[in-house]
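K.L.:
just to be clear, the model below is a prediction. Sequence and coordinates:
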Amino acid sequence: MDDHPRTARIRAGSLVLRPWLPDDLAVLLDAYRDPAIQAGSRAPVNDEEAAARWLRGQEEGRASGLRHGFAVVDPALGDGPVGNVVLVRPAPGSGSAEVGYWTAAHARGRGIAPQALGALTDWAFTAFAGDGLVRLDLLHQVDNGASCRVAEKAGYGFAELLPAHPPWPREGHRHTRRAP
């Protein structure tokens, strides 16, 4: 495992979490055709230009130290990404950050999301322990029962009900996990 936040590659069982690459554009576009991914996204990816912008955003976020997005690769399903996990920090030295994820439709139901989210969480608490990170939050719309299950499997307990807030039209859940 490479723990440096800018170059991190994380192993989680058979999964590999690695930085997103420009060559992942087609996989990203295909994943965002899924209505479930679109519904949970704050930044829709509808075409090649939007996908290229999304990929640049991952690189820029990593360079700034405020966003660490990882392509989730399961060698049993091929060489390309089958999901995404991300850590978003509001500012350096912040005690809390937000995590998110998605899994491509063809890879769901295999335990990939909780395994990848758990690995990201462990990495984040190690990589940013010296910078004061002590809490991670996972947010999702209230009608997304699958995200509740992923959160619980990855050790994120239900913390509170959130009011609807753009871009999400429904109330939401906040799940939280604290540093060990």
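P.N.:
Yep, it's here.

K.L.:
please count neighbours and contacts with C-alpha atoms only from this point.
P.N.:
Fine.

K.L.:
name the helix or strand for the residue nearest the centre of the chain, please.
P.N.:
By C-alpha atoms, centre = their mean, the chain has its centre lying nearest to V85, at 2.3 Å. Per DSSP states H and E: V85 is located in strand 81-88.

K.L.:
elements contacting that strand?
P.N.:
strand 67-73, strand 96-103, helix 112-127 (3 or more C-alpha pairs under 8 Å, 6 or more residues apart in numbering; DSSP states H and E).

K.L.:
any idea which of those is most buried?
P.N.:
With neighbours taken as mean count of other C-alpha atoms under 10 Å, these reach their highest mean count in strand 67-73, at a mean of 25.

K.L.:
could you check the angle helix 112-127 makes with it?
P.N.:
140 degrees (axes from the mean of the first three to the mean of the last three C-alpha atoms, to 10 degrees).

K.L.:
for comparison:
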Amino acid sequence: MTVVLSSAELTLRAWAAADATALAALADDAELRRWTSHRVADEDDAVRWIAAQQAGWATRERLSFAVLAHGQVAGHAVLKRPGGTGAVGEIGYWTGAPARGLGLASRAVELLTAWAFDADQGQGLTRLELFHNVGNPASCRVAEKAGFALEAVLPPRPPHPLDGHLHVCERGTVPEC
């Protein structure tokens, strides 16, 4: 099943092998490495990472999207579903340095959230969770802008070595997230 989510400014679509060069360039960023647990060292590594994302679609456990702004890969958004089933999922995201501060991450999370909750065209989930390191205020702003409420401060847990924030959004909440 091919899924493409879009708005006026951005498109979310499955990662493709042709994205390896762009991914490797975006991943060569100290700030991105600071806040994410995955590493992409070079273009060969990017090819392997993209293959892993494609495998996640096959199992339905990790539905990963390249975030494109003006036709260029600008970031990543993912819906994680352990076991590929259930009513709860986890949203993850990152943006490359050229796209930071432009609101792309929150808009990507909004698009992915709407699709995840959609029972007809999407996944029909009822609850989404979003985790980030407490020391990352930009991710906190993304979560809040996308309608995710702070639910708890969590102790460190792999792969996160520091305390984290748990933000949640539930289908049907007002304002709609």
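P.N.:
On my side now, so go ahead. Quick caveat, the model's predicted, so the values are computed rather than measured.

K.L.:
let me see the TM-score of these two.
P.N.:
Superposed pair, TM-score by TM-score structural alignment, normalised by the length of structure 2: 0.91. Supporting alignment: 169 aligned residues with a C-alpha RMSD of 1.2 Å.

K.L.:
just to revisit the earlier point, what range in structure 2 does the strand holding V85 of structure 1 sit on?
P.N.:
Alignment of strand 81-88 of structure 1 against structure 2: residues 73-80, by TM-score structural alignment.

K.L.:
post-alignment, that stretch versus structure 1, mean distance?
P.N.:
Stretch 73-80 of structure 2, aligned to structure 1 and superposed, deviates on average by 0.6 Å (mean C-alpha distance after the TM-score superposition for structure 1).

K.L.:
from the rest of the structure, what touches that stretch?
P.N.:
Among residues not part of stretch 73-80 of structure 2, those counted as contacts by C-alpha atoms under 8 Å, 6 or more residues apart in numbering are 12, 19, 22-23, 26, 61-68, 89-96, 98-99, 105, 108-109, 112, 116.

K.L.:
so which residues of structure 1 form helices?
P.N.:
25-31, 35-40, 48-64, 112-127, 145-153 (DSSP state H).

K.L.:
so the third one matches what in structure 2?
P.N.:
I take that to be helix 48-64 of structure 1. Alignment of helix 48-64 of structure 1 against structure 2: residues 43-59, by TM-score structural alignment.

K.L.:
same thing with the last one?
P.N.:
Mapping helix 145-153 of structure 1 onto structure 2 (TM-score structural alignment) gives residues 137-145.

K.L.:
the matching stretch vs structure 1, mean deviation?
P.N.:
Stretch 137-145 of structure 2 sits 0.3 Å off on average (mean C-alpha distance after the TM-score superposition for structure 1).

K.L.:
circling back: quick check: closest non-adjacent residue to the residue nearest to the centre of structure 1.
P.N.:
The shortest distance from V85 of structure 1 to any residue other than its chain neighbours is 4.2 Å, reached at Y101 (C-alpha to C-alpha, 6 or more residues apart in numbering).

K.L.:
aligned partner of the one you found in structure 2?
P.N.:
Counting by TM-score structural alignment, the partner of Y101 of structure 1 is Y93.

K.L.:
roughly how far apart are A127 of structure 1 and R177 of structure 1?
P.N.:
16 Å (C-alpha to C-alpha, to the nearest Å).

K.L.:
ok, back up a step: gap between the match of helix 48-64 of structure 1 and the chain center?
P.N.:
Taking C-alpha atoms, centre = their mean, to the nearest Å, the mean C-alpha location of stretch 43-59 of structure 2 is offset from the chain mean by 15 Å.

K.L.:
in it, what counts as buried?
P.N.:
43, 46-47, 49-50, 53-54, 56-57 (16 or more other C-alpha atoms under 10 Å).

K.L.:
need the residues that contact it.
P.N.:
14-17, 20-21, 23-24, 40, 62-64, 83-84.

K.L.:
tabulate the residues you listed (CSV), appending distance to V4 of structure 2.
P.N.:
Listed next are these as CSV, based on distance: C-alpha to C-alpha, whole Å:
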residue, distance to V4 of structure 2
A14, 7
W15, 11
A16, 13
A17, 16
A20, 19
T21, 21
L23, 19
A24, 22
V40, 24
R62, 15
L63, 12
S64, 11
G83, 23
G84, 19
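
K.L.:
just the buried members of those residues?
P.N.:
By neighbour count, with 16+ other C-alpha under 10 Å, those hold 14-15, 20, 23-24, 40, 62-64, 84 as buried.

K.L.:
picking that back up, which among the contacts of stretch 43-59 of structure 2 gets closest to L32 of structure 2?
P.N.:
V40 (10.5 Å; C-alpha to C-alpha).

K.L.:
how far away is the closest one from A30 of structure 2?
P.N.:
For V40 of structure 2 relative to A30 of structure 2 (C-alpha to C-alpha), the value is 12 Å.
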